[in-house]
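Trainee: Got a predicted structure here, sequence first:
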Amino acid sequence: MRLATFAAAGLAAPRVGVVVNDTVLAFPEGISMREVVAIGIDAAARLAEAARRRELARPLSSVRLLAPLQPASVRDFVAFEEHVDGVRRSVDGNAGVPDAWYDAPAFYFTNPHTILGPDVDVPFPAACRARDFELEVAVVVGAPGTSLSVEAARDHVFGYTIMNDWSARDLQSREMQVRLGPAKGKDFATTLGPWIVTADELEPQRDADGFLDLWCTAEVNGVVVGRDLLANAGWTFEAMIAYASRDSWVECGDVLGSGTVGNGGCLAELWGRNGSQDPPALQDGDLVTLTVEGIGSLSNRVATAAPAPTIPAVRRRDAAVARQVLR
C-alpha cells in the first residue's frame, strides 16, 4: 500500500488515505498516520479495503499531499561509505573514512518539529550560502522496542518513505569544529514523502543479504546530479533499528533515515571530490527532485527564510578569576 496524508477542498482537516493508481481514498475522519502505523499493516489494509468500497476516489492532482506523518523522533544515519568520504573532504578537508565508521551504523538526532511535505518551499537560513540537499530513504518504525536483535527488528518495520535531509553546509562546517552537530546545519528542515510505502510492497526488492535493491536518483532543475543503489548501504534498515534501540528505545512513528546515498546523493560529496563547489550550491527557486524506485518522487523548491535575530557575543571569562571562584 501507499499511504498518504493529504488536504483537499471540502475537507475540514487533513486526512490519511490509501493511494490507488492516480487517486487517493480517505480513511475515516480523525485518524492520524501515527495511529495507522500503530495498528499495523494488516489493520491498515482493512482500512484501505473499506475505503475502496465506500469512499470517493479523489484524483491526486486535486489534493495537496502533506508530510505523510509527524514523526515521534527522527534519527539520521550515515550508512554509505562513499558519501562519508566525499562529504568529509568537503566539510573538514580530510580524506578517507574514519575507522570508527566501520564499528556501527552511527546516527544523529534531527528536528521532528521542522518536517515538511512535497511541493512546498524549503526556507534555508538567511545566513547560509552553501545550500545542499541529501537523498535518503527512511524507514518508519511500527512498534516500540528496546535492545532489539536484527532479526526481531524486521517485525518493527512498517514502511518506507523518501527523505531529504536539507543541509546548510557552511553553518554545519563551522559548528562541527566544536565536535558537536550538525545542529544548525540541519535542523531548519527535513522533507518526507510523498507517502509511506508499506514494507510488504518492497519485500520483493530485498536481496539475499537483506538490503533493498532500489535505484535512487537526485535531480536539480531537471538535471540528474546523482544516482545510486540503496543496496550499496553498509547496514540494513533492520540493523539500524537494532542499533538505535540498543540500551534505549524505538517507538511507533520513529523515522530513521538511511543516510545519503553515494555517487552524488548530495552536492557536498561532489564538492569534496572535485575540490570546488561544482555543481554550484542551491539557489532560491531551484527545484530538487528525489526519486526512489518503488516509492515515488519528492520535489521541493529552495527559498530563504527571514533573517534571524542576532544573539549576544560570547562572554569571555578571565581564567584566573574563574579559578578564584572555584576555591
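Mentor: That came in fine, so what should we check first?
Trainee: C-alpha only now, for contacts and for neighbours.
Mentor: OK.
Trainee: just the helices in the stretch 101-250 of the chain please.
Mentor: For the stretch 101-250 of the chain, the helices defined by DSSP state H, counting those that start in this stretch cover 150-153, 169-175, 199-202, 237-245.
Trainee: Can you list the neighbours in contact with the longest helix anywhere in the chain?
Mentor: The longest helix of the chain (DSSP state H) is helix 41-54. Helix 41-54 is contacted from outside by 1, 17-18, 25-27, 36-37, 158, 198, using CA atoms under 8 Å, 6 or more residues apart in numbering.
Trainee: buried residues in stretch 25-34?
Mentor: For stretch 25-34, burial by neighbour count (16 or more other CA atoms under 10 Å) applies to 25-27, 32-34.
Trainee: quick one: Leu56 is in a helix?
Mentor: No - applying DSSP: H, G, I helix; E, B strand; the rest coil, one finds Leu56 to be coil, outside a helix.
Trainee: so Thr23 makes contact with Ser62?
Mentor: No - between Thr23 and Ser62 there is no contact under CA atoms under 8 Å: 9.0 Å.
Trainee: These two: who's more crowded?
Mentor: Thr23 (16 against 12; other CA atoms under 10 Å).
Trainee: quick one: the residue nearest to that one when sequence neighbours are not counted from Val19, how far?
Mentor: Computed as CA to CA, 6 or more residues apart in numbering, the closest residue to Thr23 that is not its neighbour in sequence is Pro59, at 4.2 Å. From Pro59 over to Val19 the distance is 9 Å, taken as CA to CA, to the nearest Å.
Trainee: Comparison target, given below:
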Amino acid sequence: MKLVTFDQDGHPQRIGVLDGTEIAVLDPATPAFASMQALIEAGPEGLDAARAATDAAPRVPVAQARLRAPLPVPIQMRDCLTFEMHLRNARGRMQGIDPMQVEMPQVWYDQPIYYKANRFSVSGPEDEVIWPQGETRLDYELELACIIGKGGGDISRADAPGHVWGFTIFNDFSARDHQMAEMAGGLGPAKGKDFRTANAMGPCIVTADEIGDGSGLTMVARVNGEEWSRGSSSTMHHDFARIIEHVSRDEILHPGEILGSGTVGEGCGLELGKFLNPGDVVELEIEGIGILRNTIAQTRR
C-alpha cells in the first residue's frame, strides 16, 4: 500500500491509501487511523484493517487534496552515510583531488555512521523550502528512508527486515556554507541541516510488503526539469538491515522512527560542483514510491 497524510478544505488532517489519482480516506474515528503514527503503532493488524477498509472507503481526488509529509513530526530521525561514491565525490571536490584518491576512514566500512536530524524541521510534497540566513550554497540530497514499524533493542541483522514498516523519499536539504564551517569544529552538522523545512519527505510511505527491503531502486533528481542525478539503492555499502542492527545496539528503536540511507553517489550538487538558486523546483523520484517535489524560496534570507 501507498499511505499518505493529507489536508482537504473543511477537514482536519487525515490519512489514506493512495490509489492512482484518488485517496481512499481512512476513518479517523478508528483509533488506528487517527494518524500515520497511530497506524504504524497498530502493527500488522492496523495494516490489515487499512487494506480491508480501502474498497468501501470514501474517495478524494488527489488534485483536491494537499499531501503533507507522511509523518509530519517523526518521533526520531537519523540519517546515515552509506554510499561510498557520495563520500568520495564530496571529499574529492572539497580537497581538489580525484575521488578515488580520497582517504576513506576505516570506521565508515566497519559500521553505518549517522547523525540525528531535527524531527521538527520536516516538510512535505510541494512545500517551499526556506533559504537559510547568510547561506550561498543551498543543496539537495537524493535519499531513501526506512520507517521502523516494530520496535526493539539489540536487533539482529537477520531479524531486522521484520522491523521495517515501509519506505519513503527523503531530501536532506543542506546549507553547505553553514555545514562546512561548523563541522570544522569537530561537531555537527547542526545549522547546516536543521533549519526549518530542511527535512523533506514523501509523497507517501510504501509498505514493505509492496516494495521489499528497499534494494535495487532507481533514484533520480531533477532541478527545473533537468536531470542532475541518477543512481540506485543497490549501491548502499550498509543495507537497512545492517543499519537497524547497528542503531539498535544498546538502544531501543521505536515504531515511527525514520532512518535515512544517506545520499546516493552523485546525488547532490556538492558532488557535481553546482548548487540551487532561489525559485528552483527540485524533484526527487524513486522507483516504486513516486516523486517528491519542492520549491526553493524566491528570496534569500
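Mentor: Everything's here; your move. The shown structure was predicted, so the numbers you read here are calculated from the model rather than taken from an experiment.
Trainee: So after superposing, what's the score?
Mentor: Laid over one another, the chains give 0.92 as their TM-score (TM-score structural alignment, normalised by the length of structure 2), with 290 aligned residues with a CA RMSD of 1.6 Å.
Trainee: any idea what Ile289 of structure 2 aligns with in structure 1?
Mentor: Counting by TM-score structural alignment, Ile289 of structure 2 corresponds to Ile295 in structure 1.
Trainee: Same check on Pro74 of structure 2?
Mentor: By TM-score structural alignment, Pro74 of structure 2 lines up with Pro71.
Trainee: With Asp110 of structure 2 instead?
Mentor: By TM-score structural alignment, Asp110 of structure 2 lines up with Asp103.
Trainee: With secondary structure and distance to Gly264 of structure 1 added, can I get the contacts of helix 41-54 of structure 1 in CSV?
Mentor: Below are the contacts of helix 41-54 of structure 1 laid out as CSV (DSSP: H, G, I helix; E, B strand; the rest coil; distance: CA to CA, whole Å):
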residue, secondary structure, distance to Gly264 of structure 1
Met1, coil, 30
Gly17, strand, 33
Val18, strand, 32
Leu25, strand, 36
Ala26, strand, 37
Phe27, coil, 38
Val36, helix, 34
Val37, helix, 32
Phe158, strand, 28
Thr198, strand, 27
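Trainee: which of those residues has the most neighbours?
Mentor: Neighbour counts for the contacts of helix 41-54 of structure 1 peak at Gly17, which has 29 neighbours (criterion: other CA under 10 Å).
Trainee: Quick check: the residue nearest to Thr23 of structure 1 vs Ala8 of structure 1, distance?
Mentor: 10 Å.
Trainee: Pull out the buried residues from the longest helix of structure 1.
Mentor: So helix 41-54 of structure 1, judged by 16+ other CA under 10 Å, has buried residues 41, 44-45, 47-48, 51-52.
Trainee: Equivalent analysis for stretch 8-15 of structure 2, please.
Mentor: 13-15.
Trainee: Please name the residues that touch the closest residue to Glu227 of structure 2 other than its chain neighbours.
Mentor: Excluding the flanking residues, the one nearest Glu227 of structure 2 by CA to CA, 6+ apart is Ala221, at 5.9 Å. Counting by CA under 8 Å, 6+ apart, Ala221 of structure 2 touches 142, 227-230, 267, 282-285.
Trainee: and if you look at Gly222 of structure 1?
Mentor: Here Gly222 of structure 1 is in contact with 287, 289 (CA under 8 Å, 6+ apart).
Trainee: Just to confirm, what residue in structure 2 is aligned with it?
Mentor: Under TM-score structural alignment, Gly222 of structure 1 pairs with Gly225 in structure 2.
Trainee: Quick check: closest non-adjacent residue to the residue nearest the centre of structure 2.
Mentor: For structure 2, Phe170 is the residue whose C-alpha lies nearest the centre (CA atoms, centre = their mean; 2.2 Å). Nearest residue to Phe170 of structure 2 in three dimensions, chain neighbours excluded: Met201, at 4.6 Å (CA to CA, 6+ apart).
Trainee: Tell me if I'm right that the one you found and Ile147 touch.
Mentor: No - contact criterion CA under 8 Å: Met201 of structure 2 and Ile147 do not qualify, at 11.5 Å.
Trainee: And these two? Which one has more around it.
Mentor: Met201 (29 against 26).
Trainee: Could you measure from Arg129 of structure 1 over to Ser297 of structure 1?
Mentor: Taken as CA to CA, the span from Arg129 of structure 1 to Ser297 of structure 1 is 26 Å.
Trainee: Name the nearest residue to the counterpart of Met36 of structure 2 in structure 1, ignoring sequence neighbours.
Mentor: Under the alignment (TM-score structural alignment), Met36 of structure 2 maps onto Met33 of structure 1. Leaving aside its sequence neighbours, Met33 of structure 1 sits nearest to Leu69 (CA to CA, 6+ apart; 5.5 Å).
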